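Participant: Below are the sequence and a predicted model; questions follow.
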Amino acid sequence: MVAADLDVTVDLARSLLEEQHPDLADRPLQLVANGWDNVMIRLGDDLALRLPRRELGAQLMRNEHQVLPLLAPRLPVAVPDPVRTGVPSPALGYPWPWGVVRWADGVAAATVPATERTPWAEHLARFFVALHQPATDDGRLSAVIDFGDVTSGDPASDLGTMWLTFDAEGRKRFRRVVDAEARDGRGWDTGMWRRAQGWALLYTTICFSYPDTHPIMVRVGEHAVEQLFSEGA
């Protein structure tokens, strides 16, 4: 686990709500996850708090708060666009922005056997088709989360998840949808998919970075290595 710059607790979350969103402060709170960048705390039945635990996570949170309200109406699945935002609290010693998002029921893909993920391939592909649209002049998945690293860049960095998430059949379905629908039906060239393999290899090395605290990511990495080598990457 990446060391936290600040210990984020349920008590701190409650105090932040009481200070900034008192109408939500009486809801039950349940710690769900301590991620690399953020702590996730469920808020009642339908909401969740995302609170940065380190400075880098705070910058990613600012990115999400800026872009997700613009992206959410254009995407075919739920994303964690904020329904409320929080600000740093000098009184409570919490120095970063934070947010309240809608709770998305579901399970992490990494906890599901690869062969059972195949039916999701077309849905995830269509999500990326929608995401990778050129900017306009003015500007059945449950959800896709963690948009802190969002930027204008190479779509291959997103498509690399194909090897981390799916088996050969799932990748076939995923690519078929992307090739048929991306860029108004023009799809992507071979170079895009080769770069996507390179991104997948990079992500795989990250998966092995914290085996003691994130063993499930090690399994994701092992799956990706197997899939990449099966294609001679």
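Facilitator: Yep, it's here.

Participant: CA only for contacts and neighbour counts going forward, please
Facilitator: OK.

Participant: and Asp184, how many neighbours does it have?
Facilitator: 10 (other Cα atoms under 10 Å).

Participant: I should have written Gly106 there, sorry.
Facilitator: 9.

Participant: mind listing the helices for the protein?
Facilitator: 10-20, 55-71, 114-117, 121-131, 156-159, 161-165, 168-185, 190-207, 215-230 (DSSP state H).

Participant: let's bring in a second one:
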Amino acid sequence: MRTREKYGSPGSAAMRDDLAVKMHADQLDVSAEVVAALVAEQFPEWRALPVRPLPSTGTVNALFRLGAEIVLRFPLQPRADPELRAELLREQEHARLLGRHLPIAVPEPLGLGEPGEGYPGPWTAYRWIPGEPIHPDRFGDLDAFARDLAGVVTALHAIDTGGRAWSGSGRGGPLADQDGGVRSALASSVQLTDTARLAEVWDRCRAIPRHEVADVWIHADLMPGNLLVRDGRLAAVIDLGAVDVGDPAVDLMPAWNLFDAGSRETYRRALGVDDATWERGRGWALEQAINALPYYVETNLVMAAIARRTLRAVLD
């Protein structure tokens, strides 16, 4: 079970309390010295820039700041097969596409690194985006933020798909396809949350038929850590690794992982979604959170706290 991470400032509240704890059995720790050597070899124009690691709640990549303008992302579970390289290239292609259409910043690709001494897989470079991930308990006007985010989501869903449909993997397909994983996670979470009530909500949501309209471009991972704030407003939507064409209900997840009851309703009204789409969105929020909770309950306290918040909200 993996979620994503930010390209902007880590923010003290978003840092893991114990960075030595490994989240994945096959996780590889990479040092700043190894990163500096890879940069010097593959991007000699950057070799004089200082490298420093960035504490992060992210679960997919180790982050390093390179100078003032660049952030490097090294997958925690690297592999040298072509599939991962294609995945990273696809993420950069999506960044360029969304950058042309969205009204706020998205990550700007600067380069793709290759395997080298000390690190056996590809890695990426993006331009640094100033900002902090939103912290709902410390944010002043969640209603305004909900409207801002709804505007971004509306613009995203309006991008021409060229007739494409869901790719067949990841979020965005039939919610019922996630039933096995959700039930397994519920069974692993009996001591962590109200699994009986959550199972009832899941049964209701997964029974709703998939949308009948055409698939749209979706971010598919609108977690609080992927929404950067600057000067009290939404400044950037980041981490585009899950971007795909699929069910627009997936991008309703912030209604439960971020917003309170009032701003949740503001988000719904601003997007103008019908009851069936809303309930599928609730199902996607539940699916993400119930998988995250047992996996990260001891290794990533911030991700576990977001999962608990989400699960409480889906029961409202």
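Facilitator: Yes, it's here. Everything quoted here is computed from the prediction, not taken from an experiment.

Participant: And the TM-score between these chains?
Facilitator: Superposed pair, TM-score by TM-score structural alignment, normalised by the length of structure 1: 0.83. Supporting alignment: 219 aligned residues with a Cα RMSD of 2.4 Å.

Participant: thinking again about what came up before, for Asp81 of structure 1, which of the helices of structure 1 is the nearest?
Facilitator: When the helices of structure 1 are compared for distance to Asp81 of structure 1 using Cα to Cα, the nearest one is helix 55-71, at 5.0 Å.

Participant: chain center to that closest one, what's the gap?
Facilitator: 12 Å (Cα atoms, centre = their mean, to the nearest Å).

Participant: same check, this time on stretch 175-185 of structure 1
Facilitator: Counting by Cα atoms, centre = their mean, stretch 175-185 of structure 1 comes out at 22 Å from the chain centroid.

Participant: With stretch 112-129 of structure 1 instead?
Facilitator: From the chain centre to the centre of stretch 112-129 of structure 1 is a distance of 15 Å (Cα atoms, centre = their mean).

Participant: what does stretch 266-282 of structure 2 give?
Facilitator: Between the centre of stretch 266-282 of structure 2 and the centre of its chain there are 20 Å (Cα atoms, centre = their mean).

Participant: now do stretch 41-55 of structure 2
Facilitator: That offset, for stretch 41-55 of structure 2, works out to 25 Å (Cα atoms, centre = their mean).

Participant: Ends of that stretch, what's the gap?
Facilitator: End-to-end span of stretch 41-55 of structure 2 (Cα to Cα, to the nearest Å): 25 Å.

Participant: which parts of it are buried?
Facilitator: Residues of stretch 41-55 of structure 2 classed as buried: Gln42, Arg47, Leu49, Val51, Arg52, Pro53, Leu54, Pro55 (neighbour count, 16 or more other Cα atoms under 10 Å).

Participant: which position in structure 2 aligns with Trp36 of structure 1?
Facilitator: Alignment note (TM-score structural alignment): Trp36 of structure 1 maps to Thr59 of structure 2.

Participant: if I read this right, its match contacts Met23, doesn't it?
Facilitator: Yes: under the criterion of Cα atoms under 8 Å, Thr59 of structure 2 is in contact with Met23, at a separation of 7.3 Å.

Participant: So the two - more neighbours on which side?
Facilitator: More crowded of Thr59 of structure 2 and Met23, by other Cα under 10 Å: Thr59, with 22 against 19.

Participant: From Asp154 of structure 1, how far off is whichever residue in structure 1 pairs up with His94 of structure 2?
Facilitator: Alignment note (TM-score structural alignment): His94 of structure 2 maps to Val67 of structure 1. With the distance defined as Cα to Cα, Val67 of structure 1 ends up 17 Å from Asp154 of structure 1.

Participant: out of these two, which sits in the more crowded spot?
Facilitator: In this view Val67 of structure 1 and Asp154 are compared by other Cα under 10 Å, and Val67 has more residues nearby, 15 against 12.

Participant: got the contact list for the more buried one?
Facilitator: Applying Cα atoms under 8 Å, 6 or more residues apart in numbering to Val67 of structure 1 gives no contacts.

Participant: The alignment partner in structure 2 of Ala143 of structure 1: how many residues sit nearby?
Facilitator: In structure 2, the residue equivalent to Ala143 of structure 1 is Ala236, according to TM-score structural alignment. Neighbour count for Ala236 of structure 2, taken as other Cα under 10 Å: 27.

Participant: ok now do the residue lying closest to Ala236 of structure 2 once chain neighbours are set aside, which residues does it touch?
Facilitator: Leaving aside its sequence neighbours, Ala236 of structure 2 sits nearest to Ala105 (Cα to Cα, 6 or more residues apart in numbering; 4.5 Å). Ala105 of structure 2 makes contacts with Gly99, Ile129, Ala235, Ala236, Val237, as judged by Cα under 8 Å, 6+ apart.

Participant: Please indicate which of those has the highest neighbour count?
Facilitator: Busiest of the contacts of Ala105 of structure 2 [other Cα under 10 Å] is Val237, holding 30 neighbours.

Participant: so that one sits right up against Val106, yeah?
Facilitator: Yes: using Cα under 8 Å, Val237 of structure 2 is in contact with Val106, at 5.5 Å.

Participant: Name the nearest residue to Gly111 of structure 2, sequence neighbours excluded.
Facilitator: Excluding the flanking residues, the one nearest Gly111 of structure 2 by Cα to Cα, 6+ apart is Ala125, at 5.0 Å.

Participant: before we move on, back to that, if I line the two up, what does the residue nearest to Ala236 of structure 2 land on in structure 1?
Facilitator: In structure 1, Ala105 of structure 2 lines up with Ala78, judged by TM-score structural alignment.

Participant: Pull out the buried positions in stretch 8-20 of structure 1.
Facilitator: Val8, Ala13, Arg14, Ser15, Leu16, Leu17.

Participant: can you list those residues in JSON lines and add distance to Val220 of structure 1?
Facilitator: Below are these laid out as JSON lines (distance: Cα to Cα, whole Å):
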{"residue": "Val8", "distance to Val220 of structure 1": "27"}
{"residue": "Ala13", "distance to Val220 of structure 1": "31"}
{"residue": "Arg14", "distance to Val220 of structure 1": "34"}
{"residue": "Ser15", "distance to Val220 of structure 1": "36"}
{"residue": "Leu16", "distance to Val220 of structure 1": "35"}
{"residue": "Leu17", "distance to Val220 of structure 1": "35"}
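
Participant: Was I right to think Leu227 of structure 2 contacts Ile134?
Facilitator: Yes: assessed by Cα under 8 Å, Leu227 of structure 2 is found in contact with Ile134 at 6.1 Å.

Participant: against structure 1, where does stretch 298-306 of structure 2 fall?
Facilitator: Using TM-score structural alignment, stretch 298-306 of structure 2 corresponds to residues 212-220 of structure 1.

Participant: before we move on, back to that, between the helices of structure 1, which one is nearest to Pro88 of structure 1?
Facilitator: Closest among the helices of structure 1, using Cα to Cα: helix 10-20, at 9.1 Å.
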